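>>> here is a sequence with its predicted model. Questions after.
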Amino acid sequence: MANNAPNPATDMNRRQQFVESYRLTKKTDRFIGLILLATFLISGALGFVLFVLLPGTGAIELALGIVGGLMIGLLTTLIVFGRRAQKSAFAQMEGQPGAAASALRLLRRGWKVDAVVGFTKQQDMVHRVVGPPGIVLIGEGNPNRLPKLMASERRKHERVAADTPVHEVIAGNEEGQVPLRKLVRHVQKLGRGVKPAELTDVLNRIKALDAQRSTIPIPKGPVPTSMKGNRGNMKGR
């Protein structure tokens, strides 16, 4: 007989993840608790009124109003929390080495993200995304040093995947750069340059390129761990 009992360990992990996301969010969003409480009460009240107005007997209307209000209030609160938690996480990542790579983790299936495929001693770095647009090189660091590093990586990738489009994106807040909070959406909007059936061949060609590289030490920094929770549990964007 199948065991349908809940798994306390899994439930605890989800609760801990939510609590950790809330704790990290509160560092840059002091009033997050009051905002979520107000969101729940207002949206829950509107949901209650909406369901009470449905035709039916008094007892059924009241039950529907209570259940509907709770569900709408909880859903709306989770959406608001997801958006504010994600905004807070991006704010905490700003200026940290490897922040762009952390933001790119929000890309879903169909995308291959490789952090720090190129770097300098001054911690300028290039990350790589392979997906529908082709090969996307994302640079972060000093805007005066990055062009040379980006050009070098572009040449390497064009040698092994000549027929694959190669895009260049600079993550940052200066003119011509893409802010962290908009990076994933920007990459997704680059269009389709590679068919799904061709991606495997592109990845195999890139694997041969990577095999020739020396081991790259990925920079470590206090990157917020709430990004993982945002991706799995809080999809309000």
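Now that the structure is in, tell me what you want to look at. Numbering: from 1, shown residues only.

>>> make it CA atoms for all contacts and neighbour counts henceforth
Noted.

>>> distance of the residue most central in space within the chain from N230?
The centroid of the chain falls nearest to L106 when counting by Cα atoms, centre = their mean (2.6 Å). Distance, L106 to N230, using Cα to Cα, to the nearest Å: 8 Å.

>>> okay, now the one to match up with it:
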Amino acid sequence: MAKEKKAKKDKKKGPKVINQIRQIYKYTHAEDRALPWLLAGAFLLPVVVGVIVGLLMHWSWLTWIFMVILLVMVGVLLFTMTLTNRADKVGYAKLEGQPGAAVSVLGNINKAGYNFPQTPVWIDPKTKEAIWRGTGYNGIYLLAEGSESRTKRPLERQKQSIKGVTAGSDIPVFTISVGTGEGQVRLKDLRKTVLKCKSYEPVEHKFAFMNKIHPRRRFVLTKDELETLNGRLRTLQEKRGLGIPKGMDPTRPQHISRRAMRGR
């Protein structure tokens, strides 16, 4: 019985994967007309190169069999990678500029310790520009969506309020302006930018010459320290409250996952 159930699951899994690939292709091809040519090139490139090398090196028939299987597998891998990358590009382009897109992209970040609540800490009732706050082992993150000039002062106010609950510590606060303007971080680069945010602190050694060898060390919170920080920030948010502008529910921003971006 167990084998029969497993066989049925495998049969269902096969067509499901093919259907997902088909859906991703349709979703991406609607915005990316060059997709068929790119996918064909990604699949055929290793096969063509392998055939040329095989002819030049006069492979035996046994080598041809193994190499053809290997080259086809490499072609399928490149095909999948190309389709995934193009689908992500189309998805980010569609989401860019929409309220809550930044924190939704980071909501399913797969690195341990990151926490980006779905509720903004500041919203402009007129422009719907917002600031979102998140935490990680490397510190605190403030994400500003909208005009960099208009969100500059609210960002500074948020930094000052954070200092009220982190006084006496060296916890860094990273500010990131998300948008398409000069000096802003594009949505497609946001995840990478957050992962690169790191802070360093000086190291004091008993012997002075050791400071020249290891002058700094990376700032990292412990698990307990991070939990304490998240608790204090939640308390700060509850005390300050948040005015909700009409037409926008900050507790329910657009939930965006990589599957949704690819049309799944």
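Received it, and whenever you're ready, just let me know what you need. Model, not experiment: these values are computed from the prediction.

>>> would you map the helices across the stretch 101-250 of structure 2?
101-107, 148-165, 187-196, 208-213, 223-240 (DSSP state H, counting those that start in this stretch).

>>> return the most buried member of those helices.
Compared across the helices of the stretch 101-250 of structure 2, helix 101-107 shows the largest average neighbour count, a mean of 22 (mean count of other Cα atoms under 10 Å).

>>> would you map the strands across structure 1?
112-119, 125-131, 134-140, 166-170 (DSSP state E).

>>> with mean neighbour count and distance to L54 of structure 1 added, can I get these in TSV?
Below are those laid out as TSV (neighbours: other Cα atoms under 10 Å; distance: least, Cα to Cα, whole Å):
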stretch	mean neighbour count	distance to L54 of structure 1
strand 112-119	19	48
strand 125-131	24	47
strand 134-140	25	51
strand 166-170	19	52
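
>>> nearest to L53 of structure 1, of these?
strand 125-131 (48.1 Å; Cα to Cα).

>>> got the contact list for T28 of structure 1?
Counting by Cα atoms under 8 Å, 6 or more residues apart in numbering, T28 of structure 1 makes contact with S88, A91, Q92.

>>> wait, F18 of structure 1 sits on N230?
No: F18 of structure 1 is beyond contact range of N230, at 9.1 Å (criterion: Cα atoms under 8 Å).

>>> may I see the buried residues of the lengthiest helix in structure 1?
What stands out as the longest helix in structure 1, according to DSSP state H, is helix 58-93. Neighbour counts over helix 58-93 of structure 1 (16 or more other Cα atoms under 10 Å) mark 61-62, 64-66, 68-90, 92-93 as buried.

>>> which one in structure 1 is furthest away from the centre?
Relative to the centre of structure 1, the most outlying C-alpha is that of T57, 45.9 Å out, by Cα atoms, centre = their mean.

>>> need the counterpart of V166 of structure 1 in structure 2.
In structure 2, V166 of structure 1 lines up with V173, judged by TM-score structural alignment.

>>> need the nearest residue in space to that match, chain neighbours excluded.
Spatial nearest neighbour of V173 of structure 2, chain neighbours left out: I140 (4.7 Å); criterion: Cα to Cα, 6 or more residues apart in numbering.

>>> ok, that neighbour - contacts?
Counting by Cα under 8 Å, 6+ apart, I140 of structure 2 makes contact with R133, G134, I171, P172, V173, F174.

>>> which one in structure 1 is aligned with it?
Using TM-score structural alignment, I140 of structure 2 pairs with I135 in structure 1.

>>> list the contacts for L106 of structure 1?
Residues near L106 of structure 1 by Cα under 8 Å, 6+ apart: V184, M227, R231.

>>> sorry, back to before: which of the contacts of T28 of structure 1 show up in structure 2 as well?
Among these, the ones whose aligned partners also touch in structure 2 (both residues aligned by TM-score structural alignment, their matches' Cα atoms under 8 Å) are S88.

>>> what's the burial count for S226 of structure 1?
S226 of structure 1: 22 surrounding residues under other Cα atoms under 10 Å.

>>> gap between the residue nearest to it when sequence neighbours are not counted and G134 of structure 1?
Using Cα to Cα, 6+ apart and skipping residues adjacent in sequence, the residue nearest S226 of structure 1 is S21, 4.8 Å away. Between S21 of structure 1 and G134 of structure 1 the computed distance is 33 Å (Cα to Cα).

>>> cool, and E175 of structure 1?
E175 of structure 1 is 25 Å from G134 of structure 1, by Cα to Cα.

>>> ok, G33 of structure 1 next?
From G33 of structure 1 over to G134 of structure 1 (counting by Cα to Cα), the distance is 42 Å.

>>> go on, E158 of structure 1?
With the distance defined as Cα to Cα, E158 of structure 1 ends up 11 Å from G134 of structure 1.

>>> ditto for P8 of structure 1
In terms of Cα to Cα, P8 of structure 1 sits 42 Å off from G134 of structure 1.

>>> and P179 of structure 1, what pairs with it in structure 2?
Under the alignment (TM-score structural alignment), P179 of structure 1 maps onto R186 of structure 2.

>>> check contacts around its match.
Contact partners of R186 of structure 2, counting by Cα under 8 Å, 6+ apart, are E96, V178, G179, T180.

>>> which of the residues you listed are still contacts in structure 1?
Counting by both residues aligned by TM-score structural alignment, their matches' Cα under 8 Å, these that remain in contact in structure 1 are V178, G179, T180.

>>> and those, which is closest to D32 of structure 2?
T180 (20.4 Å).

>>> circling back: among the kept ones among the contacts of R186 of structure 2, who's most crowded?
Within the kept ones among the contacts of R186 of structure 2, most neighbours by other Cα under 10 Å means V178, with 25 neighbours.

>>> who's in contact with that one?
Going by Cα under 8 Å, 6+ apart, V178 of structure 2 touches A102, L143, A144, E145, G146, Q184, V185, R186, L187, L190.

>>> gap between the residue lying closest to the first one once chain neighbours are set aside and P120 of structure 2?
Same thing as A102 of structure 2. Nearest residue to A102 of structure 2 in three dimensions, chain neighbours excluded: L187, at 6.5 Å (Cα to Cα, 6+ apart). Computed as Cα to Cα, the L187 of structure 2 to P120 of structure 2 distance reads 17 Å.

>>> just R262 of structure 2 next, same as before
Relative to P120 of structure 2, R262 of structure 2 is positioned 26 Å away (Cα to Cα).
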